[in-house]
Structure formats: C-alpha cells, structure tokens
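Q: Okay, sequence plus prediction incoming.
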Amino acid sequence: MMLRPAEVSDAAALAALSIEVWVYTYLRNGVSSFFADYALRTFTAASFSKAVRAGSETILVSQNTQGIDGFVRLSENRAAPVAGCGTLEISSLYVQPRHHGKGIGAALLRAAIDRACSLGATDVWLTTNAENSPAIRFYLGNGFEKVGEAAFQIQDQGFLNNVYRLQLNPPRDEV
C-alpha cells in the first residue's frame, strides 16, 4: 500500500470507487432510481477533478499495484452541523469493501490527522450514517467522540447521521 496525494488523473477512479463504496454501504435492499440518481450526480470525475485542484481540499489515496483502493478527503472551511467543532471536515473516508480489515482505512485516517495537524487544526469532525455500525466502531476506536446528530439530505428526504469530533491538540490549560 502506498499513500499519496490524489492527482487530476485519478478523478475517474475516485468517482468509481465512491459509487462502489456508497452503494455497498447504504443500499442493502436494491438500488432505486432515487439513490442511483444521487450517486451518479454526486460522484463524478468532474467533481473529483475540481476537488483535486481546489486549494481547500486535500485528497489522499491508497494505491496498490492495480489502482486506488481507498481515499480520504479533508475539506477546509466547513461549518459543522453542531456547535463546538472547528472548520476542518473529514468529508470522505472510503475503502473498497474487499479491502476492509487490511489497515487501509487506519492508514488513511492517520495521514488525514497528520495533514490536519500540519494545517494547524485543533480538531477535525465528520458525519456518518447513524446505522453504519462498522464506521461508528472504527471512528470511536480511533478516538473520535460523538458530539451530535444531523440530517443528511437528498432532495427532500433526510437521513440521520451522527457527528463525530476528534480533538487534535488540547488547549494549553488542559495539559
């Protein structure tokens, strides 16, 4: 496994991997047009190409001998849906399901935390579906704490998400 910054030439692979992970994780009972439209509209090569070029986004990929098997995306200047969080979001951490349990997610998370520290962040936050038990266990096991709930919106439908926060540098008076 090699971790590296994403390049514009990775955009199509990032889009395909995102669709694979999102569908596998959230669409357990079939794929409706509602969710298919969302995934195909959201996870595009054009949107990833734009994100790779953006100065406020950091995308790090895990690459094996065949291609990208996971990535993490940090988004700066993002207001959290609950109070008490900074403005640096881990907006995606996706690993191909067939590669779960190999340490890829943990390596990507460590790299994202290192990047957050290099940006001077004192915390990072993220959301995950409230029913995504494997992700919840992963984040809690890596020091995140649940700090609230929010709705993930697709058109007029909301889906319950948990909000998690990881404090990176404790305030001086707590040391």
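A: Done, it's in. Numbers count the residues shown, from 1 in each chain.
Q: drop to CA atoms for contacts and neighbour counts, all remaining ones
A: Fine.
Q: can you map out the strands along the protein?
A: Under the criterion DSSP state E, strands of the chain are mapped to 2-5, 57-63, 68-75, 89-95, 123-129, 145-154, 157-167.
Q: other SSEs contacting the fifth one?
A: Secondary structure elements in contact with strand 123-129, counted by 3 or more Cα pairs under 8 Å, 6 or more residues apart in numbering; DSSP states H and E, are strand 89-95, helix 104-118, strand 157-167.
Q: putting a second one here so we can go through both:
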Amino acid sequence: MPEPYIRVAVAEDDRELSALDRATWSTLHAVSPEPQPPYAPFFDERHRPGDFLVAELDGTLAGYIRLAHPTPLASNAHVLQIQGFAVAEKARGQGVGRALIRAAVDEARRRGARRLTLRVLGHNTPARKLYESEGFVVEGVLPEEFLLDGAYVDDVFMGRTL
C-alpha cells in the first residue's frame, strides 16, 4: 500500500477540497448544515491555503487537516487547534488520517506550539479512537451540546502536549 504524500495546500486545490468537503459531510462530524449549491469557495480570508495540510494518494487528493489558533490572544499563541479534518471515503483505512494527524503534530511543533487541541463529537467513535491512538486525551466534555438528526450529542475537547 503506498504511503500518503503530505504537503501544504495551494490555492489551486480549492475546487478539489470543496468537492471532498461536500462528499465527506456527515452528522457524524459536522454540526453545520449540509452544504447546498451555490457552493462557496473552500478557501477564504479565515481559511487560507497555508492553514491546511493535504494528503495525496496515487496523485489524487485524499484528505486534509486544518491547523489554526483557537483564539487571537497572545497569551494563547502557544496552542494550535485542529479545526477541520476529512479523508475521502475511498482512502479510508489506508493510513491517510493517521498520516495527516502526525503531519499536523510535526507542523504544530515547527510553528512553535506547545499544545495541540481539537473538538470532536462524542458519537464519532472512529475519530476519537484515532486521536487517542496518537496521544490525544479527553480534557473536557460539553454534554448534549448539539442536536443532530434528532439526538443530543456531546462536544468532546481533546488535547496533547507537543
């Protein structure tokens, strides 16, 4: 099985990342409504190409992960947060997600971060297991924070020291 190639996103990835985002949308991980046409560009002022790492598998874009500061405060500048993560359905089970998380950890360290955090829905067991296997621990839970498909879902805060 080929290893995923991880790189920083470029503006030309916009259309492919937008399509990937729509194809992977699910209430398993999304709290916003399903995207509807006309589709907005993937990149904007708050979501710049340099914020994203993308994975390619056999020359095809197979996933992405976004790193951002959780707040604009200088006192919080040592923390980065995963604020977006998706793997194409056909690429799941091939190490793409794990490679993206490991690359995000490396990139966060390169940027001088001391901590990396994320939020994940309580019912997203596959993602939670992956994060835990990469050193993330549950640091807090907001019970029944979201109402998705008629069920209340916890918002789980996870983090790790770098």
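A: Thanks, I have it. These numbers were taken from a predicted model, which means no experiment stands behind them.
Q: Columns mean neighbour count and distance to residue 50 of the first structure on top of the strands of the first structure, output as JSON lines?
A: Shown next, in JSON lines, are the strands of the first structure (neighbours: other Cα atoms under 10 Å; distance: least, Cα to Cα, whole Å):
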{"stretch": "strand 2-5", "mean neighbour count": "14", "distance to residue 50 of the first structure": "14"}
{"stretch": "strand 57-63", "mean neighbour count": "22", "distance to residue 50 of the first structure": "9"}
{"stretch": "strand 68-75", "mean neighbour count": "23", "distance to residue 50 of the first structure": "13"}
{"stretch": "strand 89-95", "mean neighbour count": "22", "distance to residue 50 of the first structure": "15"}
{"stretch": "strand 123-129", "mean neighbour count": "23", "distance to residue 50 of the first structure": "21"}
{"stretch": "strand 145-154", "mean neighbour count": "15", "distance to residue 50 of the first structure": "21"}
{"stretch": "strand 157-167", "mean neighbour count": "18", "distance to residue 50 of the first structure": "26"}
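Q: Tell me which of these approaches residue 26 of the first structure most closely.
A: strand 123-129 (8.6 Å; Cα to Cα).
Q: Distance from the chain centre to that closest one, please.
A: 8 Å (Cα atoms, centre = their mean, to the nearest Å).
Q: One more: stretch 100-112 of the second structure?
A: Mean-position distance between stretch 100-112 of the second structure and its chain equals 13 Å (Cα atoms, centre = their mean).
Q: The first structure: matching residues for that one?
A: Taken onto the first structure by TM-score structural alignment, stretch 100-112 of the second structure occupies residues 108-120 there.
Q: quick one, what contacts the residue nearest the centre of the second structure?
A: For the second structure, the residue nearest the mean C-alpha position is residue 85 (2.1 Å; Cα atoms, centre = their mean). Residues near residue 85 of the second structure by Cα atoms under 8 Å, 6 or more residues apart in numbering: 63-66.
Q: which one in the first structure is aligned with it?
A: The alignment partner of residue 85 of the second structure in the first structure, by TM-score structural alignment, is residue 93.
Q: residues touching residue 154 of the second structure, list them.
A: Taking Cα under 8 Å, 6+ apart, one finds 121-123, 141-146 in contact with residue 154 of the second structure.
Q: export the residues you listed to CSV and tack on distance to residue 39 of the second structure?
A: Output for the contacts of residue 154 of the second structure, formatted as CSV (distance: Cα to Cα, whole Å):
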residue, distance to residue 39 of the second structure
121, 25
122, 28
123, 27
141, 32
142, 31
143, 32
144, 30
145, 27
146, 24
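Q: Just give the number of residues close to the nearest residue to residue 102 of the second structure once chain neighbours are set aside.
A: Spatial nearest neighbour of residue 102 of the second structure, excluding adjacent residues (Cα to Cα, 6 or more residues apart in numbering): residue 134 at 7.7 Å. Residues lying near residue 134 of the second structure (other Cα atoms under 10 Å) number 14.
Q: Kindly state which residue of the first structure is aligned to residue 134 of the second structure.
A: Matched to the first structure by TM-score structural alignment, residue 134 of the second structure sits across from residue 142.
Q: now swap in residue 23 of the second structure and tell me
A: Aligned counterpart of residue 23 of the second structure in the first structure: residue 20 (TM-score structural alignment).
Q: so that match touches residue 96, yeah?
A: Yes - with contact defined as Cα atoms under 8 Å, residue 20 of the first structure and residue 96 form a contacting pair (7.3 Å).
Q: list the contacts for residue 140 of the second structure?
A: Residue 140 of the second structure makes contacts with 156-158, as judged by Cα under 8 Å, 6+ apart.
Q: Checking those residues against the first structure: which ones persist?
A: Among the contacts of residue 140 of the second structure, the contacts conserved in the first structure (both residues aligned by TM-score structural alignment, their matches' Cα atoms under 8 Å) are 156-158.
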